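Asker: okay, sequence plus prediction incoming.
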Amino acid sequence: MQINGATALVTGANRGLGRRFAQALLDRGAAKVYAAARDPRTVDLPGVVPVRLDITDPAQVAAAAELAPDVDLLINNAGTGTGATLLDEDPANIRLEMETHYFGTLSVARAFAPVLAAAGGGALVNVLSVLSWTTAPGLEAYSAAKAAELSLTNGLRLALADQKTLVTALHVGFMDTELVAHVDAPKSDPLVVANLALDGVEAGEPEVVADERSRQVRAALSGPLSLLFPSVA
């Protein structure tokens, strides 16, 4: 599909990668960009249509699908980062990771699947992570939720094939956003990442691996587990 002239909805569009997705869509000539956020008053990008959307609230998800019946490109970007570990964390934070990244993404996909079908198929982008494939200390709950979202993405790809909806998975590591401002590590420019993902959509790609770290981990999946987790060797 072509971004120029498309009508897109981006979840979590008030900051970080989501805001850059909205900006990139406008820059590339999208006809309309719905910028969804839990508090639409925090959407400050000129030219977009703010939408109230907490993806963990089924009523808000249904209302968003009714409000935006012309969408042909859905970008599931909204997420959370609690920093929850698995053994000594409040279980509510672990559940929040799964409720957001898995069940929230599924809820939005289910609501907008008929909208995309009516548009001739369109495209759906799920923002995943290099941590869909691996994990790191302090990120275990997030990684588990992103791994579940990766499996969800594969399932959606099969479920939406008959209606000709392209499903693209975006994998990326640390980006220069507020979420990881405290992390001292190389970070990608989120606007560059957003444009790489949109390039992938226009090329009909089912997967976009946006940075070197993600490419390294992707390649290591076919090797022994010690390539990802040296401590097990």
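Answerer: Looks like it arrived, so ask away.
Asker: please count neighbours and contacts with C-alpha atoms only from this point.
Answerer: Fine.
Asker: buried residues in the top helix by length along the chain?
Answerer: Ranked by residue count, the top helix of the chain under DSSP state H comes out as helix 140-159. For helix 140-159, the neighbour count (16 or more other C-alpha atoms under 10 Å) marks 140-150, 152-153, 156-157 as buried.
Asker: elements contacting it?
Answerer: helix 91-98, strand 166-171 (3 or more C-alpha pairs under 8 Å, 6 or more residues apart in numbering; DSSP states H and E).
Asker: please compare the first structure with the one that follows:
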Amino acid sequence: MVALNGAVAVVSGANRGLGREVARQLVERGARVFAGARDPRSVDIDGVEALPLDITNAEQTAEAARVASTASILINNAGVSTLARLSDGTLDDIRQEMEVNYFGTLNMVRAFAPVLARNGGGAMLNVSSVMAWLALDHSNSYGASKAAVWAMSNGLRVELADAGTHVSSMFVASTDTDMMSSFDIPKHRPEDIVRIALDEFEAGTREILADDTAVALKAGLSEDIGKHAA
């Protein structure tokens, strides 16, 4: 179980999309929230403390860990999608996705794991995506970076066990955020996805499947790989 009421939580990418909704709902659940964003002026959530945070900058993540030294919860939400294809997308776009989604998340983990340990272990939630398990004509570089986050979470669960740190990962499909604004497809409401995710996080669920697509894809991982290619 992960207690959110009374916890001190740090949320990256908290100025929009899922991160903003996570920060807002954490406040509703009684947490003190540090809302991280590259431009802290863009954080417009009542009851949070805005935190300058570029997760690709190790100095900033270290400073965030110093400022939020009482943190017991870390939500690694910040991410980027360039829609780069692996076969002919620009390497700059592909590297950006890996730098932000994987190495940026790792910067946060390395900065805050000692903080959580000092404060009793706590818990972290790493936001992945169903693209870790899915192939489309676009976004496969993004999918590779999110598969790396999935693997990272599995590894951290083992590495941080002795510190008493609970590690969850979250998987979600199409959600109505800025990242998905160019796609004219059915989308989930962020508030619904976040409510499910935080309920499961509090319950101690290690792999949080936040919508029906995530449930179906995870259940089908043992099937023929062709069924997961579109």
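Answerer: Received, thanks. All values reported here derive from a predicted model rather than from experimental measurement.
Asker: before we move on, back to that, which two of the buried residues of helix 140-159 of the first structure have the greatest separation?
Answerer: The span of the buried residues of helix 140-159 of the first structure, defined through C-alpha to C-alpha, is set by Glu140 and Arg157 at 25.7 Å.
Asker: against Tyr102 of the second structure, how distant is the residue nearest the centre of the second structure?
Answerer: Compute the mean C-alpha point of the second structure, and by C-alpha atoms, centre = their mean the closest residue is Val127, 2.4 Å away. From Val127 of the second structure across to Tyr102 of the second structure, the span is 11 Å (C-alpha to C-alpha, to the nearest Å).
Asker: quick one: common contacting residues for these two?
Answerer: Val149 (C-alpha atoms under 8 Å, 6 or more residues apart in numbering).
Asker: the second structure: helices as residue ranges?
Answerer: Secondary structure of the second structure (DSSP H): helices at 17-28, 58-67, 91-97, 105-118, 140-159, 190-203, 212-219.
Asker: wait, which of these is closest to Ala3 of the second structure?
Answerer: The closest approach between Ala3 of the second structure and any of the helices of the second structure, judged by C-alpha to C-alpha, belongs to helix 190-203 at 6.0 Å.
Asker: could you list the buried residues of that closest one?
Answerer: By 16+ other C-alpha under 10 Å, the buried positions in helix 190-203 of the second structure come out as Pro190, Glu191, Ile193, Val194, Arg195, Ala197, Leu198, Glu200, Phe201.
Asker: what packs against it?
Answerer: Secondary-structure packing of helix 190-203 of the second structure (3+ C-alpha pairs under 8 Å, 6+ apart): helix 17-28, strand 207-209.
Asker: dump these into JSON lines; add mean neighbour count as well.
Answerer: JSON lines is the format used below for those (neighbours: other C-alpha atoms under 10 Å):
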{"stretch": "helix 17-28", "mean neighbour count": "23"}
{"stretch": "strand 207-209", "mean neighbour count": "23"}
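Asker: tell me which of these sits nearest to Ile75 of the second structure.
Answerer: Of all these, helix 17-28 sits nearest to Ile75 of the second structure, with 8.4 Å by C-alpha to C-alpha.
Asker: so what touches that closest one?
Answerer: Residues outside helix 17-28 of the second structure that contact it (C-alpha under 8 Å, 6+ apart): 4, 9, 11-14, 32-33, 35, 43, 45-48, 77-78, 176-179, 190-191, 194-195, 198.
Asker: among those, which ones are in strands?
Answerer: Secondary structure from DSSP state E places Ala9, Val11, Arg32, Val33, Ala35, Val48 of the contacts of helix 17-28 of the second structure in strands.
Asker: now do the contacts for the fourth one.
Answerer: What it means is Val33 of the second structure. Contact analysis of Val33 of the second structure by C-alpha under 8 Å, 6+ apart lists Val8, Ala9, Val10, Val11, Ala23, Leu26, Val27, Gly47, Val48, Glu49.
Asker: now with 7 Å?
Answerer: By C-alpha atoms under 7 Å, 6 or more residues apart in numbering, Val33 of the second structure lies in contact with Val8, Ala9, Val10, Ala23, Val27, Val48, Glu49.
Asker: then the fifth one?
Answerer: Contacts for Ala35 of the second structure (C-alpha under 7 Å, 6+ apart) come out as Val10, Val11, Ser12, Ala14, Ala23, Val48, Glu49, Ala50, Leu51.
Asker: let me know the closest of those residues to Arg118 of the second structure.
Answerer: Once C-alpha to C-alpha is applied, the member of the contacts of Ala35 of the second structure that ends up nearest Arg118 of the second structure is Val10, at 15.4 Å.
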